[in-house]
Structures are given as structure tokens and as C-alpha cells.
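Asker: sequence plus predicted model, see below.
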Amino acid sequence: MPSANKLSKREEKWVEDLEYLREQYEALHPVPFRYVSEEEFDFQLEQLKKKISKLSDNDMSFEIKKIIAGFCDTHTVANGPASVYERVFPFDVIVLGEKVYLYLYDKDYSELLEPYFLREIVAVNGVDIGYIRQKASELYYPTNFWFNKEVLSYSFYLPAFMDWVGCDHQEGYTFHILNEDDQVELVELPAVPVDGITYDCYPKDFVLPNSFLNPDANRAEYIEDERGGYVYILFSYMETGDMKAYEDFFSTATELLKEHPGCKLVIDLRKNSGGHSNVQSFAHQKALEWRELPIEKTYILTGGFMMSAAIDLRTVFKEGLDGIAVGEPTGQFFGTFGNSKDPRQVIYLPNSQISVFIADMWWPGLHPEQYTRNENSIPYEWQNTVLPDVYVSLDAKDFRQGRDSILEWVLEH
């Protein structure tokens, strides 16, 4: 790196931020160099220092996020400054199977976006979608394919991300979208101020699958069709450790199981990214109660968004109810770094004000003795996911018809 007296004021500030990050990360993380060595971390920071003059401030924030993500610790993450989020695309995306589709959009852009709802996006400004997805995976959990499928939308809606990827080689943003005949249409879509933008609109003739309605809440209901009835439990929220928040939810589920003896039980954990670990003890008690009820079979729906305490929750229901895990692999393995503090441990880089959340503990998960560990009693790098018993992915054809492919498999078996 050039000597300090040759650096611009801007470069000096970024160097100060990187050195502060280096110091604080090693001081605060319980096992800072788990997968990436100290030497490699230092090398990455030095290489980034050399590129400061060639990168925008937003690009610098993505580079920092990439370095932190390389530690493969989903509880240690860097978030960009406010400037990264000032402009957005007025639509979301969803990955169905292995393809990326335009999904929910802001109501003010309905006329523009409705014709492209659930149409496949194959490139942006000529940059292939595969490359875009690879760059997005570098920002979250580079070694977990399934997690990156679920969080692609966290990056995709940001023009700043597209610029970092390389889409800024031309003005504006032209999306390459396939029509019904799989022919490419070039569609210019706007980047707009973030204020007031929501992602909750879709065509009036489209029926959103029940499991996708209000997916961030907890609910229990009995559903019946020509194939029979089942108790459906959507368990997504674990953000509070106050058990009162879960009592009504679990009580409702218990009453439904008693009212409909012999039905299937479907526990949907696909949108559960974890939370307070003490919830699993409460869930374990309920699983033991439900075990005494006449349930035909228990199915646990899993996917790449599941991590942290949600992995233990899967274990609780699978073991307690002899459940069958159906869906896709999870976003994390049984053991994980985590947070023992509330609020979470966080630092702010002094100049850019980039926030970096840093894990402060190691959580071995339930039954750690069952799993292969390295000499530090931590899973190997390849131990990055928990596999389902039955592999089923969301299918675009099913989804367009308002069906959840994973739930459909359960109802047919």
C-alpha cells in the first residue's frame, strides 16, 4: 500500500475503518479465525486498501461485507451504510427451482410490472444471472447454496449491488426477461427512492399459496381438501424470549389436534431464521404433549432460510414427533456461533458508519456428540447444512397455479 502521506483524505478514512474492523473483530469474536486464517484476513484487508481509490463508497461497503461473509458465520455480518439503500428497484424476486423470477412489486408500479410477474430474469445489462447470483452469494454465506437461494432478494433489489456486480457499465438498468415463448425481452426498469416502497402487490387473478400469506408470523389452522385434512403450523417468529408470546399459538395448535384426531400435522419452519434458543424448550414440552395425541404423521417443512435456533427446533419436532423433514437443505448446520447478548454485539466503523454484528458465543446445538468435529470441537467447513429426508423444491408451474410444491408432496403422501 502507498505510504500514508500519499493517501487522499478519503483513503485515509477508509484505511482507518479497515484497521478498526481488524482490531475489533479479533478482540470480540470467540473464535475469530475459524475457516479463514489470520494471515488470509490480513491479506484481504491489505488488498482492499490498495483498491480504495478505484472503488465507490458503496462498492467499498460491499467489499467489506464480502470479507466478513467469508468467515461463514451467519451471526457475524456487515451491513452497508444508508447510501446503499437510498435507491431500490420497485420489485422483489423469488427463486423457484434454480431460476430467478420477478415477484411481488410496489402498487404504484403495477401497470409496468404486472406483465412480467413470475417471468424469469436471465440477465441485467447483459450480465448473466448466474454471475449475479454468484456475487450475491459472496455477501452472505459463500459455502451454503441453499441459504443463498433464499436471500438473493436481499441484494437483488438494490441498484448499488448491481453497480458493484458490474451492471454500471451502461446507464440505467435493462432486465432480460423471458416471455411465454422463452424469448428474451429487454425491459428498462427504474431505480427509485426507497421511501414508501413496499413489496406486497401481485396480479388480481393470482392466488398466493396459503403458506406464503403473512409468512413472518406464527399461526395454526386446520385445512381440509379432497385429500383429507391436516393441521398446518407456520412457525416463523422466535424474536422474543417471552414465552407468553407463544402460549396462544401453541394452545391453538393443541386444540386443533384434539379436535381433528388422526389427521396429518405439518410444521412449516421454512421462514424461521432462528431467534431465542429458549423457545425450543417450550416447543419440546409441546412436542411431548402432542406425541400422546392420535396424529397420522408429522411432516416438517425445511429450507435454506432456516438457521441458528431454527435448526434445533427442527430437531425437537423431528425427534419428539418422529417427524419427516421435507423440502430443501437448511441454511446452517447444527452447531453455530450465536449471540448471548440482547441487543446483539455490534460495532460501527468510525468514518463510514458501516455496522458489523459480531457473534459472541459458540452454540454446539442439540446432541453435539453425534456429529464429526475438528480439533476445536467446531464443525468442518463442509458441515454447513442439515439434509431433509425428502427433497422437494418449489416449482414455477405449481407456484403460478397457487400451489406450494413442498406442501403438495406432503398432501399426496
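Answerer: Nice, I can see it.
Asker: from now on I want contacts and neighbour counts done on CA atoms only, so please keep to that.
Answerer: Fine.
Asker: which SSE is the residue most central in space within the chain in?
Answerer: Centroid-nearest residue in the chain, with CA atoms, centre = their mean: V151, separated by 3.9 Å. Here V151 sits within helix 145-156, counting by DSSP states H and E.
Asker: show me what secondary structure element comes after that helix.
Answerer: Criterion used, DSSP H and E; the element after helix 145-156 is helix 159-165.
Asker: what is that next one packed up against?
Answerer: Using 3 or more CA pairs under 8 Å, 6 or more residues apart in numbering; DSSP states H and E, the elements in contact with helix 159-165 are helix 57-69, strand 87-88, helix 129-137.
Asker: okay, pairing it with this:
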Amino acid sequence: MSRPSFSPVFVLFRASLCALSALPVASSAADASPATIDWVADATFLRERLPGLHPNLYHTLGAEAFARKLDAFIADRRSSEAERVLQLAQIVAAIGEGHTRLTLPLAPQARLFPTHAPTEPANVTQFTQFPLRLESTSDGYVVAAATDQMKVALGSVLVAIDARPVDDVVKRLGSLVHHDNAAQRRYLMASFLVVPEILHARGITGAVDRATWTFRDRRGKRLSLPIQALPSSQELNWNNLPNSSNALRNRNTDRDIWFENFPAADAIYVRLRQIADDRSSGERFSDFSNRLLTAINHGPQQRLIIDLRGNSGGNSSLVWPLVTGLVRSEKLTRPGALYVIVDGGTFSAAVDLVADLEKATPAIIVGERTGGSPNSYGDSRRLQLPSSGLTVRVSTRYTQGSHGEDRRNTVKPQIDAPLTQTDFLDGSDSALAAIVQRSSMIALPNGRWRGTVAFRYLDAQVDARIQDGGSGLAGWITMPEVGVAETQLDGLHFADTWLHAELKLERSTSRIELLQAREHLTGWIEYQGRPYPMVLYRVNADASD
């Protein structure tokens, strides 16, 4: 999950140290049984080594607060081994960013917290797993996969665990989850919820090896199931919802990077699960980028959709040929031609790509808030604790993916379209549906419009009025956050689904290009030679309000 530092002037030519960041920091971990683990030695090791590795360890949690947490950990002689592991995870999570984290002792077969570099086995008892997998949606945590015994719960929303409401469960687990922001914490919580040791240590379940889970189906009917914990090393036979498996975002699960035609939006749909060479085919990311750019520039499709949902990163130095190619594509500078789909799993190098596209193209961001920050700490190194053998991943640099003054801890989509329970059950996709809505069905632009323009890293509110004045269209626009009081638009005309206008400012004239589709206007406003994406929604069809 590499995040290289760079000067913002050279947006398109950043380099990554991802390969170097995969190298472990040696600690000579000793062979130890659970009964002989020296937790004091591990805590002391963290106290001594973390400040020298992390560029700003106390950016969120002050030095004194960090020291107090380690002191309390050392003083605790009564907690179980699992509780000690989770206490360390909580201390590391309190540092306050997504790259710095303790890797829980789960077998790789569980695939709960995938990493770009392997983790050495720890000297503690391996955590177990409950035989189901959850995904965060706008309706709650949906059962996305389950074993044969649990498949009756597929597609249902989690309501409670051992009679504790899910909101209470999430609150109790919150401090364990490493995160850049709330979106990433919510996304990762789906994995924390299915680890029995976590639930038991936090007082949610009465036993560490079993619990009663309660779900709600789409009709509102509740179902309670007793679920037994299984070893995390056990290979499980997973069942998925057939419709969900056929959804475009879930196809080609053996491929990390792929694209295909998406006729519903007259687009090419690109799925990037990692910023990396494809592991199954061996195709290099640079070759993939060239193949994609050739397809969009010479093919009949009018739009490009890049899906980065669940993309935890990779090597951000690989993306600059793709970004430069997208910037140079005349087809993709048209209003509503380039869309990027993101969610709480979009992190690290994937957010770097989003930040590049924000700065250099009029891309429309769709979906949910990203799990990563455009400016954040990254390039994590592995630090193995000397006695327990647990691995802590530690950020080693601050990376600036956006403008230096950008204080956002997430990238907010202009078009909010989170996945829903219905998406899993029916195989639909709210984000793609939102894009399709903006790609068809012409409607006259007369009326009142509201929305946003993504001006650098600021979502500025837009209010516009358009009316037919008899001799042609007339329109006015207001953007208070960027200092534009209500101003009449010049040269406003509507032709072949496109709305064209000019906005005269004090020192310059900005061009506005918007695509009309149904009750939406999607496009950009040009300022100082750079197009900034604009998304507007019709308030009502009568301009007289």
C-alpha cells in the first residue's frame, strides 16, 4: 500500500518505494510458547522503535498519552493472551491512521485482512473465525458469503450478536480498528465482526467459540442462528448469492485488473482491485494501461468508468502512464465522460489515483467516501515484536497526494451511491445505476438546479436557474463558497443534449459544459484553463420558484 511523497508540481510523475516498504524490520523474534511470552519486552520494543520509524508518531495521540497506554499495558498481569493481543492492537490503532496497525494472528486462509506483503507467523495462539463474511452497505452489514450450514443467512442484514444490538457491538469494537477516517473504520469493521476472540474479549459473547447471531431478511423477518467458531486455517467452502456473484463488480474474481464493454452507459468499465501487475495473467500494469487507452481512444464507447471499490492500494508509481493517457484523451475531457467509483475500501495507492484524477481531469467521483486520505502517512514497514512475534506495520513517510493545504481525511463522492442490501440480493449496483441515469433520456434544461462543483479539494455548492426567454435560454448561477454571487450566464444554449454557457468573472471568463440526461446535468466548469467537475440535480421544472 505504497504512498510516495512528491512535489505537487509533478503530479503525474511520482515514484513509489512500495517494493522497499515490503522489507521487514528485523527484531530477532524468539521462539516462545503462549505461557512464556514477555509482553513487557514487546511493549518496551514498541516504545523504543516506533518513534524512530514513524515520521510523526504523535500526530493524533500525544507522546504522553501514548506512554500512558504502554504503561497501563505493562502493568496489566491478569488479561488473557487474546486480550493482550487486542490491547496492543488498540494502542497501535490509537496512533490514528490506516497504514499503522497490528496484524492480528489469523491464518492466511481466512483472507480477512489481506496485505501486500506476507506476515510471519506469531508465537501466540492463532485466532479463529466465524463461517460467514460481511460487507458494509447503507442498510447495515450484509452477509455476503457463508458456508453450507449458514447459507440461509445469505443476503440478510446483521441485527445482533448474542442479543447485543449491532450498533452496540460496533461501538465496543471501534477503538480496535486502524483507520484514516470513519469510512475505512466502517469498511474494516465487517472483518473484525467475524473474529470470535475479538467479540469475546470485548464482552459481546459469553463464549469464545460460539455465539447466536440474529439477522433480518429483506422482508423484515428475523432469523437467529447458533454459530460455532472454526480454525482460521481451515479452508471453507463459501457460498455467495448467485445474483451478487454475477454483478459486474464481482466478475472475474481471479483477475486484479480487467475491463470490458458496458453498453448501458455507452462506456468501458474498468475494474482495478489492486494497483499492481495482474497476478493471474502476469499482465504488467503498464501494458494493461496502454491496452485500455487504445480501447477508449479508438473504440466507439463515449465514457470510461474506473471502479476502485475495495482497492486497498499497491504501487502508485505504476499509475502515471494511465493518468497521463487519460489527461491526453480528448474523448474523456467531454462533460460526463469519466467516472470513478470509490468506497470505504479505496485506500492508499488507490486514493493516490483518485487524487491525481481530481487534480488533472474532470472525473466525476461516484459511490461512498474513500477509506484513505488524499494526504496521509504511508509506506509501511513490518516490525516484528521480539517475544510474541506479532507484526506491527508502521508508516515511514508522509505522502501528499493532493494539494498541501488539503485537510480532508477522505474523498467525498459528488454522486452518493453506496451499495445496498438490494444490490447484493438482486445483483444490481447503485453506483453504476447512477451513472447510467446520467447517460440517457434527454429532458429540457428549464428549471431550478442544485449541486456541487469540485473546485480543487472543496465541494462548492451550486444553485442555477434556467428559463426559456422566448428569444432563447437565459440562466443564472450562484456559487457562494467560491465568491460567485448570482450572475447571469452568457451564451447559454442547448444543442444535442449539451448545455453550453460562459460565466464572466472579475478577471476571467469561465466556460461551462454540461451533459443533460434525465433530471441531471453532469460536466464541468473551466477556470484558469482547468476543468472542474460539476454535478447538478433538478429541483423542479418551473423556473419561477
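Answerer: Right, received. Where do you want to start? What you see is a predicted model; the values in this text were computed from it and never measured.
Asker: what's the matching range in the second structure for the helix holding V151 of the first structure?
Answerer: The alignment of helix 145-156 of the first structure onto the second structure (TM-score structural alignment) spans residues 182-193.
Asker: next: stretch 27-39 of the first structure.
Answerer: Using TM-score structural alignment, stretch 27-39 of the first structure pairs with 52-64 in the second structure.
Asker: quick check, V195 of the second structure in contact with T128.
Answerer: Yes: using CA atoms under 8 Å, V195 of the second structure is in contact with T128, at 6.3 Å.
Asker: returning to what we had before: for the helix holding V151 of the first structure, packing partners?
Answerer: Counting by 3+ CA pairs under 8 Å, 6+ apart, helix 145-156 of the first structure packs on strand 91-96, helix 129-137.
Asker: ok, which of these comes nearest L48 of the first structure?
Answerer: helix 129-137 (16.6 Å; CA to CA).
Asker: which stretches of the stretch 151-300 of the second structure form strands?
Answerer: 157-161, 164-165, 210-216, 222-228, 230-231, 239-240, 257-262, 267-272 (DSSP state E, counting those that start in this stretch).
Asker: save the helices and strands packed on helix 145-156 of the first structure as JSON lines, and put in distance to F337 of the first structure and mean neighbour count too.
Answerer: Formatted as JSON lines, these follow (distance: least, CA to CA, whole Å; neighbours: other CA atoms under 10 Å):
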{"stretch": "strand 91-96", "distance to F337 of the first structure": "27", "mean neighbour count": "22"}
{"stretch": "helix 129-137", "distance to F337 of the first structure": "19", "mean neighbour count": "18"}
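Asker: now the ones you listed in CSV, with distance to P329 of the first structure?
Answerer: Shown next, in CSV, are those (distance: least, CA to CA, whole Å):
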stretch, distance to P329 of the first structure
strand 91-96, 15
helix 129-137, 16
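Asker: which of these sits closest to E412 of the first structure?
Answerer: strand 91-96 (20.4 Å).
Asker: next secondary structure after the closest one?
Answerer: strand 99-105.
Asker: got a list of contacts for that next one?
Answerer: Residues from elsewhere that reach strand 99-105 of the first structure (CA atoms under 8 Å, 6 or more residues apart in numbering): 90-95, 113, 116-122, 129, 198-202.
Asker: how does it look with 10 Å?
Answerer: Residues outside strand 99-105 of the first structure that contact it (CA atoms under 10 Å, 6 or more residues apart in numbering) are 89-95, 110, 112-114, 116-123, 129-130, 133, 149, 152-153, 177-178, 197-203, 395-396.
Asker: now the helix or strand following that strand, how far from the centre of its chain.
Answerer: Under the assignment DSSP H and E, the closest C-terminal helix or strand after strand 99-105 of the first structure is helix 110-113. Here the centre of helix 110-113 of the first structure is set off from its chain's centre by 27 Å, with CA atoms, centre = their mean, to the nearest Å.
Asker: do stretch 50-69 of the second structure as well
Answerer: Using CA atoms, centre = their mean, the distance from the centre of stretch 50-69 of the second structure to the centre of the chain it belongs to is 26 Å.
Asker: endpoints of it, how far apart?
Answerer: Terminal residues of stretch 50-69 of the second structure are spaced 14 Å apart (CA to CA, to the nearest Å).
Asker: mean shift of the helix holding V151 of the first structure relative to the second structure?
Answerer: Following superposition, helix 145-156 of the first structure is found to deviate from the second structure by 1.7 Å on average (mean CA distance after the TM-score superposition for the first structure).
Asker: mind listing what's buried in that helix?
Answerer: Residues F145, W146, F147, N148, K149, E150, V151, L152, S153, S155, F156 are the ones in helix 145-156 of the first structure that count as buried (16 or more other CA atoms under 10 Å).
Asker: and of the residues you listed, the nearest to P350 of the first structure?
Answerer: Set against P350 of the first structure, the nearest of these by CA to CA is S155 (24.3 Å).
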